[in-house]
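Asks: What would the 3D arrangement of this be:
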Amino acid sequence: MALSADSVYEEMVDPSAKGEILSASLDNLLAKVGATLDDVKRVMVTVGPGSFSGLRTGVAFCQGLCFSGKRNLYGVTTLQALACFAGVPDESVAVVIRARNGFWYLRLNNEESFIETADVVARLQASSVKNAVVDAAALTDEALVAVFKDKGIATTLDTDKKLNMWSPLFDTVKPSLIQEANYIQPSYFEKLKV
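Replies: Coordinates of the predicted model:
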């Protein structure tokens, strides 16, 4: 969770945190920057892929914050948000994060997929991207590392980045998550065999 405005920035990142502390975390962040909830005008939340329970909790909390109409709510995919970490225009960035053994979430050319390693390699080889935001698993997968090296794709690890790097999405995404609440992507999508 992060608060950002002009030169003011404060964030809290706790991977072990549970939904029960969201309200207290927000109160703590607001107190640290000397603001109140009335000062918050825009709220951004990721809608997946990720832990289904975590996504539902985050979206519901943010919808509650925006229910009064005093704040606009922006829903972005996790991969869309991670693409911001590359620091270059979204069209020139691929995002590759592990879904489970042999399967990956891929964002390429503004399209998101849940696909096997061979498909990720093929799509990256056919693309012109020169930047990729990846997780640690992607940097240990031999096939992916080989295509990154072969294509000259610079990789950026998805950790230890400031959350306010997502703020450009406020300018490109329309506020409105009420209709998108059912869009939440659980991290356990199954690949359909045809």
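Asks: Going by C-alpha atoms from here, please, whenever you check contacts or count neighbours.
Replies: OK.
Asks: Against which helices or strands is the lengthiest helix in the chain packed?
Replies: If you go by DSSP state H, the chain has its longest helix at helix 52-66. Contacts defined by 3 or more Cα pairs under 8 Å, 6 or more residues apart in numbering; DSSP states H and E place helix 52-66 against strand 42-46, strand 72-76.
Asks: Count the residues that sit near residue 149.
Replies: Using other Cα atoms under 10 Å, the number of residues around residue 149 comes to 11.
Asks: just the one 5 residues further on next, same as before
Replies: The burial metric for residue 154, expressed as a neighbour count using other Cα under 10 Å, is 14.
Asks: ok, the closest residue to it other than its chain neighbours to residue 2 distance?
Replies: The shortest distance from residue 154 to any non-neighbouring residue, by Cα to Cα, 6 or more residues apart in numbering, is to residue 131 (4.7 Å). The spacing between residue 131 and residue 2, counted by Cα to Cα, to the nearest Å, is 25 Å.
Asks: Which one's more surrounded, those two?
Replies: Taking other Cα under 10 Å, residue 131 and residue 2 do not tie; residue 131 has more neighbours (24 against 17).
Asks: thinking the more buried one is in contact with residue 149, fair?
Replies: No: applying Cα atoms under 8 Å as the test, residue 131 and residue 149 come out as separate, 11.4 Å apart.
Asks: joint contacts of these two?
Replies: Common contacts of residue 131 and residue 149 (Cα atoms under 8 Å, 6 or more residues apart in numbering): none found.
Asks: so who does residue 46 touch?
Replies: Each residue near residue 46 by Cα under 8 Å, 6+ apart is listed here: 55, 58, 59, 75, 76, 77, 78, 81.
Asks: Another for comparison:
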Amino acid sequence: MSSTANPAALSFRSAVEGDVSELVALVESAYRGDASRAGWTTEADYLDGQRTDPDGVRQIINTPDSVLLVVERAGELVACCQLEHRGDHVYFGMFAVRPGLQGGGLGKEILAEAERRALEAWGAKEMRMTVVNVREELIAYYVRRGYRRTGELSPFPYGDERFGVPLRDDLAFELLVKPL
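Replies: This is a model prediction of the structure:
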């Protein structure tokens, strides 16, 4: 029996400077504009403008106790996520899956790997994330994966276009938490 690798298998690695432009394009395609509507994670109905930029991605790559995971399948970038060690927990962010691949279980597999790495690398007691409060479908997705809604809200950074241009005035971030 041959021991060839499964071409459908995902590979994970830390992002490097050479990945920045492709990662920005992936994140933008998953969250903003018409391209994002091919998936279910779009924010195009309540946020316009950019989701990230090259400087924002570089900052995550270069932050101590942080990793921006590049997820590839058959050598092709299909997703990414940020893990940042913050004391007793790990913050999970910048999660993006290519829109045409959403809804097929890829996100669930990546989230499980991120949780495993947070526990293994840092011994974290829990994973935390913030989700825009009006994203009920996305929050429900995380709740099904064991995250708990805390009801703890932090203000949306209105006026800071690095986070997008709000199309509504009721946006905030809700903290979701999962014990590891």
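Asks: Mind checking the TM-score on these two?
Replies: The TM-score (TM-score structural alignment, normalised by the length of structure 2) is 0.31; 91 aligned residues with a Cα RMSD of 5.1 Å.
Asks: next helix or strand past the longest strand along structure 1?
Replies: Assignment by DSSP state E gives strand 93-100 as the longest strand of structure 1. Downstream of strand 93-100 of structure 1, the first helix or strand assigned by DSSP states H and E is strand 103-108.
Asks: what separates residue 119 of structure 1 from residue 45 of structure 1, distance-wise?
Replies: 29 Å.
Asks: Counting neighbours, go ahead and name the busier of the two.
Replies: Set residue 119 of structure 1 next to residue 45 and count neighbours by other Cα under 10 Å: residue 45 wins out with 21 against 15.
Asks: so what's the closest residue to residue 84 of structure 2 other than its chain neighbours up against?
Replies: Using Cα to Cα, 6+ apart and skipping the chain neighbours, the partner closest in space to residue 84 of structure 2 is residue 66 (4.1 Å). Contacts for residue 66 of structure 2 (Cα under 8 Å, 6+ apart) come out as 60, 82, 83, 84, 85.
Asks: same deal with residue 106 of structure 2?
Replies: residue 97.
Asks: can you check residue 132 of structure 1 too?
Replies: Listed by Cα under 8 Å, 6+ apart, the contact partners of residue 132 of structure 1 are 83, 86, 93, 94, 95, 96, 153, 154, 155, 156.
Asks: can you tell me how far the nearest residue to residue 79 of structure 2 once chain neighbours are set aside sits from residue 85 of structure 2?
Replies: Spatial nearest neighbour of residue 79 of structure 2, chain neighbours left out: residue 97 (4.3 Å); criterion: Cα to Cα, 6+ apart. Per Cα to Cα, residue 97 of structure 2 is found 22 Å from residue 85 of structure 2.
Asks: Looking at the two, which one has more neighbours?
Replies: A direct count of neighbours by other Cα under 10 Å for residue 97 of structure 2 and residue 85 places residue 97 higher, at 25 against 19.
Asks: could you list every residue that touches the more buried one?
Replies: For residue 97 of structure 2, the contacting residues are 26, 27, 30, 78, 79, 80, 106, 107, by Cα under 8 Å, 6+ apart.
Asks: Give me the neighbour count for residue 120 of structure 2.
Replies: For residue 120 of structure 2, using other Cα under 10 Å, the count is 10.
Asks: ranges for the strands of structure 2?
Replies: Remark: strands assigned in structure 2 by DSSP E are 10-14, 47-48, 66-73, 76-86, 89-97, 126-132, 148-155, 165-166, 172-179.
Asks: Just put those in a markdown table and tack on distance to residue 118 of structure 2.
Replies: Shown next, in a markdown table, are the strands of structure 2 (distance: least, Cα to Cα, whole Å):
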| stretch | distance to residue 118 of structure 2 |
| --- | --- |
| strand 10-14 | 14 |
| strand 47-48 | 30 |
| strand 66-73 | 10 |
| strand 76-86 | 7 |
| strand 89-97 | 6 |
| strand 126-132 | 8 |
| strand 148-155 | 18 |
| strand 165-166 | 32 |
| strand 172-179 | 11 |
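Asks: which one of those lies closest to residue 115 of structure 2?
Replies: Residue 115 of structure 2 lies closest to strand 126-132 among the strands of structure 2, at 7.0 Å (Cα to Cα).
Asks: Just want the angle from the closest one to strand 76-86.
Replies: Relative orientation of strand 126-132 of structure 2 and strand 76-86, computed by axes from the mean of the first three to the mean of the last three Cα atoms, to 10 degrees: 110 degrees.
Asks: hmm, who's touching strand 126-132 of structure 2?
Replies: Outside strand 126-132 of structure 2, the residues within contact range by Cα under 8 Å, 6+ apart are 88-93, 115, 118, 138-139, 171-180.
Asks: Filter the residues you listed down to the buried ones, PyMOL style.
Replies: Buried subset of these, written as a PyMOL selection, criterion 16 or more other Cα atoms under 10 Å:
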select buried, resi 89+90+91+92+93+115+118+138+139+171+172+173+174+175+176+177+178
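Asks: how close does residue 42 of structure 1 get to residue 2 of structure 1?
Replies: 12 Å.
Asks: nope, residue 78 of structure 1 is what I meant
Replies: Taken as Cα to Cα, the span from residue 78 of structure 1 to residue 2 of structure 1 is 15 Å.
Asks: same question, residue 112 of structure 1
Replies: Here residue 112 of structure 1 is placed at a distance of 25 Å from residue 2 of structure 1 (Cα to Cα).
Asks: Much appreciated, bye for now.
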